[in-house]
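Q: Build me a model from this:
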Amino acid sequence: MRPVFFGSVLGIGGLANGWRAVNRLWGITPVIGEAFAVAAFGLWLLWAVLYAGKWLLHPAEARRELDHPVQGLAAALAPVATLIASLCIGPHVTVLGWALFIGGAGGVLFYAAWSVGGLWQGGREAPAITPVLYLPTVGGGFVSALACATFGQPTLGWMFFGFGMFSWLSMESVFLTRLFQHGLPAEMRATLGIEFAPPVVACVAYLSLTPGTADHFALGLFGYGCFLALVLLRLVPWLRRQPFGPGAWAYTFGVSALPLAALKLVEQGAGTPIELLALPSFAAANAIIGWIAVRSLVRVGRFLRGASAPVAASG
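A: Next up is the predicted model:
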């Protein structure tokens, strides 16, 4: 089990929050959103148990993975996914939601400080400069801000929002410079899904912290997110040169957050252009994440069949 598997929680949990917004806006049955929420929580629980087992049974391997200059930073997905799980289960089991919220936010702070402390010591080469750098601070900060707003802690939420925002602004030029000069090898291109996520996740967090009419800053964040979505669409043939694998879930963080931001903007009184974008982008997000989920299940099925074949043959 690798930390990148926690990315599935972000995608499915994002859809859950999207369906909840659709229920609030148009009265669609809440069953769909809550089913996605339960699925996201179940995935988080499965990956959490497997990842804890890896540290208990194979600590050397887990440590080597954590020390890897690229894969190690993906471990930030564990506390971020814990926050998403808190949002999914909180409305049903309040105490558990709060426990996951506190544990996730604490995990984000601890791992962000640890990982950034390593970055400040230098020695990172160009191939290791990827959007995965955003996960500990940018992803962690914005999702923590969203969770704080949901759990009624706006002051702490604004602190996390600043943590995420300034980390994003400081790292954006570092990654783009590397991208302009060196590009990304095929096996790393799914990480561009993480590059797409910050403006739309920031928009969702900002709107959650500022109830009332949507303002220009929220619209600006959403606009930049829409632009990045167009860039990714232009790059689809280039991106598809990377074989399908667990890294494909990196796309779902931003893919689920874009329509969620649009839906929250509609809830908070945004104009006609956003209303026209909300439903098509939400439908596209469900289709894309559904396609990734189906392909992932097919891969799991093939793996299980392959694992059971020697046993069947020996019988």
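Q: contacts and neighbour counts: CA atoms only from here.
A: OK.
Q: Leaving aside the residues adjacent along the chain, what's closest to residue 197?
A: Distance criterion Cα to Cα, 6 or more residues apart in numbering; nearest residue to residue 197, sequence neighbours excluded, is residue 254 at 3.9 Å.
Q: ignore the last one, residue 134
A: Residue 134 sits nearest to residue 168 (Cα to Cα, 6+ apart), 6.9 Å away.
Q: Could you do residue 247 as well?
A: Distances taken as Cα to Cα, 6+ apart place residue 190 nearest to residue 247, at 6.0 Å, with adjacent residues excluded.
Q: for residue 99, same thing?
A: If the residues on either side of it in the chain are set aside, residue 99 comes closest to residue 86, at 7.8 Å by Cα to Cα, 6+ apart.
Q: which helix is the longest one in this protein?
A: Of all segments of type helix in the chain, defined using DSSP state H, the longest is helix 272-314.
Q: Distance from the chain centre to that one, please.
A: Taking the mean of its C-alpha atoms, helix 272-314 sits 16 Å from the chain's own mean (Cα atoms, centre = their mean, to the nearest Å).
Q: residue ranges of the helices in the stretch 151-300 of the chain, please?
A: Per DSSP state H, counting those that start in this stretch, the stretch 151-300 of the chain carries helices over the ranges 154-182, 192-209, 216-234, 236-239, 250-267, 272-314.
Q: Contacts for the fourth one next, please.
A: Helix 236-239 has contacts (Cα atoms under 8 Å, 6 or more residues apart in numbering) with 186, 189, 190.
Q: These into CSV, with extra columns for distance to residue 134 and neighbour count?
A: Formatted as CSV, the contacts of helix 236-239 follow (distance: Cα to Cα, whole Å; neighbours: other Cα atoms under 10 Å):
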residue, distance to residue 134, neighbour count
186, 20, 13
189, 15, 21
190, 14, 23
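Q: other SSEs contacting the helix or strand containing residue 66?
A: Assigned by DSSP states H and E, residue 66 belongs to helix 59-67. Secondary-structure packing of helix 59-67 (3 or more Cα pairs under 8 Å, 6 or more residues apart in numbering; DSSP states H and E): helix 30-57.
Q: before we go on, could you also do this sequence so I can check it against the first one:
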Amino acid sequence: MSRHIEVIAPDDRDKIRKIGFVHFMSISTFAASMGYCGMCFGWRMAHELWGVPAVIGEFFGFCALLFYILIFSRYFHKWRVDSEAVRAEWDSPTKINFFGTFNVSTVLLAAVLAPYTPTIASIFWYAGLILIMVFSWILLEYWLYSRQQVESVTPAWILAVLGPITIPIAGNVLQNPGYHDISIFCVAIGLVTGIPLIFLLFAHSLFAKNMTANAVQPSLMILMAPFGMGYITYTQTFAPDTFTVLFINAGIFLFWPIAIKILYVMRHSPFCMGWWACSFPTMAFTNGVLHYSVDHPVLWTKGLGIFLLLFGTSLILYLSFKTIWAAVHKTLWKLY
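A: Next comes the predicted model:
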């Protein structure tokens, strides 16, 4: 451990030795739970569509819950012993957006747990619903009343939009009182704020200097999440129509250059925990395409759905392996 302390400022070394690894945990670590939730949903669909063993999807769902509990306990410990670091994340114009990963993972777990325990799943859903809406309002107020710097604009801004459109995913399964009206409300948020924000962030990512860092570039995949979640939420709340077909096809067009760029960065750069930001968006878009292949059952949509499911699963398993390797070799904290 001492040989890694050298990367820390001298004045902070005693503090780091006392607190330990938890000091370096970012709120964005909840993205790992989100990614495994996405794999759970994807392989559940694979079971329904192609008869793949159901245990695969349920295993990934169990991993998502396990990671959520582990990360929650460790981050809560960080808040207790190092509240200044948590406050610094909240006050950061770029890191504050990643608090949405905790909110979204909470509501996604409601969909994971729904087949087993609807009561506990409903608790997760209502808790996630409140957290997501409050957080989205806080961010919206922050954007409107504070002068924003160009450097602070990152794809993580989309989490304020991604949160609401994930609420109907579990809501349409649980069908708690008022779920349909809530779903309509969430779809409205996605349409009004999501589409303009997607194009704003896409244009910004082409020119902003802060997007040149290899630690940040995989977060570009966040731009794909609204296409997948938006398609699922809209079609399950209403029905497939021409708009949803246009929307998911636009996502299919954008996916390839973004995926190629991210794979290039991962191949030519040292591993960074920030790469987990691309895990759930990849699976969110994958699930959107899988639903599209059901609504539009032709050869290319089915083939694309299978390819994306295998691609997303391989990507998340790769990130898991790299994370475990870094943790075992005690270099993990240098990767945030």
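Q: ok so, going back, so what does the residue nearest to residue 134 of the first structure match up with in the second structure?
A: Correspondence of residue 168 of the first structure to the second structure, assessed by TM-score structural alignment: residue 194.
Q: What is the burial count for that match?
A: Close neighbours of residue 194 of the second structure, defined as other Cα atoms under 10 Å, add up to 23.
Q: To which residue of the second structure is residue 143 of the first structure aligned?
A: Checking TM-score structural alignment: residue 143 of the first structure goes with residue 166.
Q: shouldn't its match be in contact with residue 104?
A: Yes. If you go by Cα atoms under 8 Å, residue 166 of the second structure and residue 104 touch, sitting 7.1 Å apart.
Q: So what does residue 220 of the first structure match up with in the second structure?
A: So residue 220 of the first structure corresponds to residue 246, using TM-score structural alignment.
Q: State the distance from its match to residue 230 of the second structure.
A: 12 Å (Cα to Cα, to the nearest Å).
Q: More neighbours: the two, which one.
A: Between residue 246 of the second structure and residue 230, counted using other Cα under 10 Å, residue 230 has the larger neighbour count: 29 against 12.
Q: which parts of stretch 157-166 of the second structure are buried?
A: Using 16 or more other Cα atoms under 10 Å as the burial criterion, the residues of stretch 157-166 of the second structure that qualify are 157, 158, 159, 160, 161, 162, 163, 164, 165, 166.
Q: residues touching the counterpart of residue 199 of the first structure in the second structure, list them.
A: Residue pairing (TM-score structural alignment): residue 199 of the first structure is matched to residue 227 of the second structure. By Cα under 8 Å, 6+ apart, the contact set of residue 227 of the second structure is 247, 248, 251, 285, 288.
Q: what's the farthest-apart pair in those residues?
A: 247 and 285 (11.5 Å; Cα to Cα).
Q: Of the two, which one has the most company?
A: residue 285 (32 against 16).
Q: corresponding residue for that one in the first structure?
A: With TM-score structural alignment as the criterion, the equivalent of residue 285 of the second structure in the first structure is residue 258.
Q: so its match makes contact with residue 200?
A: Yes. Using Cα under 8 Å, residue 258 of the first structure is in contact with residue 200, at 5.4 Å.
Q: quick one: common contacting residues for those two?
A: Contact criterion Cα under 8 Å, 6+ apart; residues shared by residue 258 of the first structure and residue 200: 222, 225.
Q: Give the aligned equivalent of residue 43 of the first structure in the second structure.
A: Counting by TM-score structural alignment, residue 43 of the first structure lines up with residue 67 in the second structure.
Q: And for its match, nearest residue in space, chain neighbours not counted?
A: With Cα to Cα, 6+ apart, the residue lying closest to residue 67 of the second structure is residue 33, at 5.5 Å.
Q: Count the neighbours of residue 311 of the first structure for me.
A: With other Cα under 10 Å as criterion, residue 311 of the first structure counts 9.
Q: scratch that, residue 163 of the first structure is what I was asking about
A: Neighbourhood size, residue 163 of the first structure [other Cα under 10 Å]: 19.
Q: Contacts only, for the closest residue to it other than its chain neighbours.
A: Nearest-residue entry for residue 163 of the first structure: residue 141, 5.6 Å, with adjacent residues in sequence omitted and distances by Cα to Cα, 6+ apart. Residues near residue 141 of the first structure by Cα under 8 Å, 6+ apart: 108, 160, 161, 162, 163, 164, 165.
Q: if we can go back for a sec, so who does the residue nearest to residue 99 of the first structure touch?
A: So residue 86 of the first structure contacts 96, 97, 98, 99, 100, 101, 147 (Cα under 8 Å, 6+ apart).
Q: Make JSON lines out of those residues and add distance to residue 66 of the first structure, secondary structure and neighbour count.
A: Shown next, in JSON lines, are the contacts of residue 86 of the first structure (distance: Cα to Cα, whole Å; DSSP: H, G, I helix; E, B strand; the rest coil; neighbours: other Cα atoms under 10 Å):
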{"residue": "96", "distance to residue 66 of the first structure": "28", "secondary structure": "helix", "neighbour count": "15"}
{"residue": "97", "distance to residue 66 of the first structure": "27", "secondary structure": "helix", "neighbour count": "22"}
{"residue": "98", "distance to residue 66 of the first structure": "27", "secondary structure": "helix", "neighbour count": "18"}
{"residue": "99", "distance to residue 66 of the first structure": "25", "secondary structure": "helix", "neighbour count": "14"}
{"residue": "100", "distance to residue 66 of the first structure": "22", "secondary structure": "helix", "neighbour count": "22"}
{"residue": "101", "distance to residue 66 of the first structure": "23", "secondary structure": "helix", "neighbour count": "26"}
{"residue": "147", "distance to residue 66 of the first structure": "26", "secondary structure": "helix", "neighbour count": "28"}
